[in-house]
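Asker: Requesting a structural model of the entry that follows:
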Amino acid sequence: MTSLKGLTLFVTGASRGIGLAIALRAARDGANIAVAAKTVRPHPKLDGTIHSAAEAIEAAGGQALPIQTDIRDDAQVQAAVDATLKRFGGIDICVNNASAIALTDTLATDMKRYDLMQAVNGRGTFLVSKLCLPHLLKSARPHILTLAPPINLDPTWFAPHLAYTMAKYAMSLATLGLAEEYRGRVAVNALWPRTTIATAAIRNIVGGEEMMRRSRKPEIMADAAHLILTKPVDFSGHFLIDDEVLAAHGVTDLDRYNNSASVDLQPDLFVSQTS
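Answerer: As a prediction, the model looks like this:
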């Protein structure tokens, strides 16, 4: 199984960044993509909309369905799933990419931002997975892939940004639980980058243009995701790192993924750089 041709992917946050890169890689195989994201009109600080993403997916060789979706809203997610079924007839793969971030310490974290991260990251991942699962169970190649880190209980990952770590690990716990609950029926895995990835969140929230230069392109995550999603259903319950996935498939020259040449890459959160 080296291709996603003819399969239908439901991808949250697919209007830009890693979600769009995963969608485009699947589109090159001839996959169908439900672009479930919030942005419908151009934003001054954010590239892309669900419509521009759909155009790029179809230009790459796939079929696209843009659906405005706030994954905090139960009815909107159900409507997005229903629209995907009506257009494509089923769902084979669920990609939980949408996420909210705020790297603030406890006193600097207002509860509105805390609630947003919990609603999008933990609850949103659970909700999207739950509503896709009845349809994944009918697929011959069912998979849930969540963009979540390995669960590392080293306190140093909690102290600087406790609220974000709690919310992000909720996505990891959903992966752990679903993988066991649906073992043998649906493959459930998590993928996380070794380094920061050049996305709008890195530019606007984390570190500006300097951090962008020290990041890898989203395509490294897309290529790793493709390798995972083409594995059989018994490949499940894994917390995977992008460069390790590629290395396991013989890809060790990663320079083409660097966003800038001759710079030190910025390690991402939650991953031991010697792992």
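Asker: Only C-alpha atoms from now on, for both contacts and neighbour counts.
Answerer: Noted.
Asker: Can you report how many residues neighbour the closest residue to Q63 other than its chain neighbours?
Answerer: Nearest non-adjacent residue to Q63, counting by CA to CA, 6 or more residues apart in numbering: N32, 4.6 Å away. N32: 28 surrounding residues under other CA atoms under 10 Å.
Asker: Might you report the residue contacts of N32?
Answerer: Applying CA atoms under 8 Å, 6 or more residues apart in numbering to N32 gives the contacts 6-9, 26, 62-65, 88.
Asker: With H238 instead?
Answerer: 188-190.
Asker: how about CSV for the residues you listed, with secondary structure and neighbour count added?
Answerer: Listed next are these as CSV, based on DSSP: H, G, I helix; E, B strand; the rest coil; neighbours: other CA atoms under 10 Å:
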residue, secondary structure, neighbour count
V188, strand, 32
N189, strand, 27
A190, strand, 27
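Asker: Strands of the stretch 101-250 of the chain, residue ranges please.
Answerer: For the stretch 101-250 of the chain, the strands defined by DSSP state E, counting those that start in this stretch cover 143-147, 187-192, 239-241.
Asker: a markdown table for these, including distance to A98?
Answerer: What follows is these, written out as a markdown table (distance: least, CA to CA, whole Å):
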| stretch | distance to A98 |
| --- | --- |
| strand 143-147 | 8 |
| strand 187-192 | 13 |
| strand 239-241 | 18 |
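Asker: export the contacts of H238 to CSV and tack on distance to H161?
Answerer: Shown next, in CSV, are the contacts of H238 (distance: CA to CA, whole Å):
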residue, distance to H161
V188, 27
N189, 25
A190, 21
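Asker: One more, please, to line up against the first structure:
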Amino acid sequence: MPFNGKKVLITGGSRGIGKAIAMRLAAAGADIAIVGKTAEPHPKLEGTIFTAAEEIAKAGAGNVLPIQGDIRFEDSIEQIVKTTVEKFGGIDILINNASAISLSSTEQTEPKRWDLMHDINVRGTFFMSKACLPALKKSSNAHILNLSPPLQLNPEWFGRFLAYSISKFGMSMVVLGLAEELKSHRIGVNALWPKTTIATAAIQNIVGGDLMVQRSRKPEIVADAAYYILQRPAAECTGNFFIDEDILIQQGISDFSHYAVNPSQKLMPDLFL
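Answerer: Sure thing, here's the model as predicted:
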């Protein structure tokens, strides 16, 4: 139970990668707070923060705290962090998973889509991290993990999806900056990104539908990679841009077939790689 007693706060924890990480860490003993906007059933989205909390509770022996919140707004962020600290007594790990996506060209990008992506992906990540710092500084092995890509400024991605690319690389710049800024506090700040597309609501509803889902991996591969990263000594593991497959290979895992949604389909590489 390597995470026994650890207090973990996960944004976007209602479904997909966030929920998978929550269940993996809960099974290893962690207390989990999940943040999401979905409190009532939605026709296009799986579950709610409350149904997710029930699943996570069944997976582990620790406490599970569902919090309805919206990280675009400072008062919501403050309430999320305050509620978590009051319930658990602290925060050891922050996982900035919440994200918005719109794969549009510049001419097709509406201001409201730009604002949504940047308010969640960049602004929300920055201010969630800021709000958690007082609690993280008290932890013996504090980690911040962003679900964002390696900082490789390849013109291909900016040319294809400029607004989204800026927002996701903004999340990665938060990793680069905070890792350097927080070295003296021994807080590990890292990024994690999947090598192939992951079967999430965004892939299903926005990116590619059923066909893309069939060519994707399950969120559990990202959760397993996070499980290993977050056990590392924070003071020695910071400023990295990890790929899920690479982490598992380092752990001696070479068979990834069970992660595939449909093993008979060729996998689709994820964006930015």
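Asker: Farthest-apart pair in the contacts of N32 of structure 1, please.
Answerer: A26 and F88 (15.0 Å; CA to CA).
Asker: Comparing these two, which residue is more hemmed in?
Answerer: A26 (29 against 18).
Asker: Are we agreed that that one is in a helix?
Answerer: Yes: when DSSP: H, G, I helix; E, B strand; the rest coil is applied, A26 of structure 1 is found to be in a helix.
Asker: Check whether it really touches A64, as I assumed.
Answerer: No: assessed by CA atoms under 8 Å, A26 of structure 1 is found out of contact with A64, at 11.0 Å.
Asker: Output the longest helix belonging to structure 1.
Answerer: Longest helix in structure 1 by number of residues, with DSSP state H as the criterion: helix 162-181.
Asker: Pick out the residue nearest the middle of structure 1.
Answerer: N97 (2.5 Å; CA atoms, centre = their mean).
Asker: Which members of the contacts of N32 of structure 1 are positioned in strands?
Answerer: The strands, defined by DSSP state E, take in 8-9, 63-65 from the contacts of N32 of structure 1.
Asker: And for the nearest residue to M221 of structure 1 once chain neighbours are set aside, the neighbour number?
Answerer: Leaving aside its chain neighbours, M221 of structure 1 sits nearest to D242 (5.8 Å; criterion: CA to CA, 6+ apart). Other residues lying near D242 of structure 1 total 19 when counted by other CA under 10 Å.
Asker: ditto for E74 of structure 2
Answerer: By other CA under 10 Å, neighbour count at E74 of structure 2 equals 15.
Asker: mind checking how far the spatially closest residue to it that is not a sequence neighbour is from V81 of structure 2?
Answerer: Distances taken as CA to CA, 6+ apart put F127 closest to E74 of structure 2, at 7.6 Å, once the chain neighbours are dropped. Here F127 of structure 2 is placed at a distance of 11 Å from V81 of structure 2 (CA to CA, to the nearest Å).
Asker: In terms of neighbours, single out the busier of these two.
Answerer: A count of neighbours by other CA under 10 Å puts V81 above the other of F127 of structure 2 and V81, at 21 against 18.
Asker: Okay, helices next: where are they in structure 1?
Answerer: Assigned helices in structure 1, in chain order: 17-29, 50-59, 74-88, 111-117, 124-136, 162-181, 200-201, 208-213, 219-229, 242-248 (criterion: DSSP H).
Asker: which bit of structure 1 covers stretch 36-44 of structure 2?
Answerer: Across structure 1, the stretch matching stretch 36-44 of structure 2 (TM-score structural alignment) is residues 37-45.
Asker: what's the first-to-last distance across the matching stretch?
Answerer: With CA to CA, one end of stretch 37-45 of structure 1 sits 16 Å from the other.
Asker: Can you list which of the contacts of H238 of structure 1 carry over to structure 2?
Answerer: Among those, the contacts conserved in structure 2 (both residues aligned by TM-score structural alignment, their matches' CA atoms under 8 Å) are 188-190.
Asker: returning to what we had before: buried ones among the contacts of N32 of structure 1?
Answerer: 6-9, 26, 62-65, 88 (16 or more other CA atoms under 10 Å).
Asker: Can you tell me which of those is closest to I144 of structure 1?
Answerer: Looking across the buried ones among the contacts of N32 of structure 1 and measuring by CA to CA, the closest to I144 of structure 1 is L9, at 9.7 Å.
Asker: Can I get the ones in strands among the contacts of N32 of structure 1 in TSV including distance to I50 of structure 1?
Answerer: Below are those laid out as TSV (distance: CA to CA, whole Å):
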residue	distance to I50 of structure 1
T8	17
L9	15
Q63	13
A64	10
L65	9
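Asker: Out of those, which is nearest to T196 of structure 1?
Answerer: Looking across those and measuring by CA to CA, the closest to T196 of structure 1 is L9, at 24.6 Å.
Asker: My guess is that closest one contacts A36. True?
Answerer: No: applying CA under 8 Å as the test, L9 of structure 1 and A36 come out as separate, 10.2 Å apart.
Asker: With I101 of structure 2 as the reference, measure out to the residue lying farthest from the centre of structure 2.
Answerer: Distance from the C-alpha centroid of structure 2 peaks at E107, with 28.9 Å (CA atoms, centre = their mean). Per CA to CA, E107 of structure 2 is found 16 Å from I101 of structure 2.
Asker: If we ignore the residues flanking it in sequence, what's nearest R24 of structure 2?
Answerer: A223 (6.2 Å).
Asker: how near is the one you found to G18 of structure 2?
Answerer: 8 Å.
Asker: Same question for A131 of structure 2.
Answerer: 19 Å.
Asker: of those two, who's got more company?
Answerer: Set A131 of structure 2 next to G18 and count neighbours by other CA under 10 Å: G18 wins out with 25 against 17.
Asker: Can you tell me how far that one is from V35 of structure 2?
Answerer: Taking CA to CA, one finds G18 of structure 2 at 9 Å from V35 of structure 2.
Asker: Done for today, thanks.
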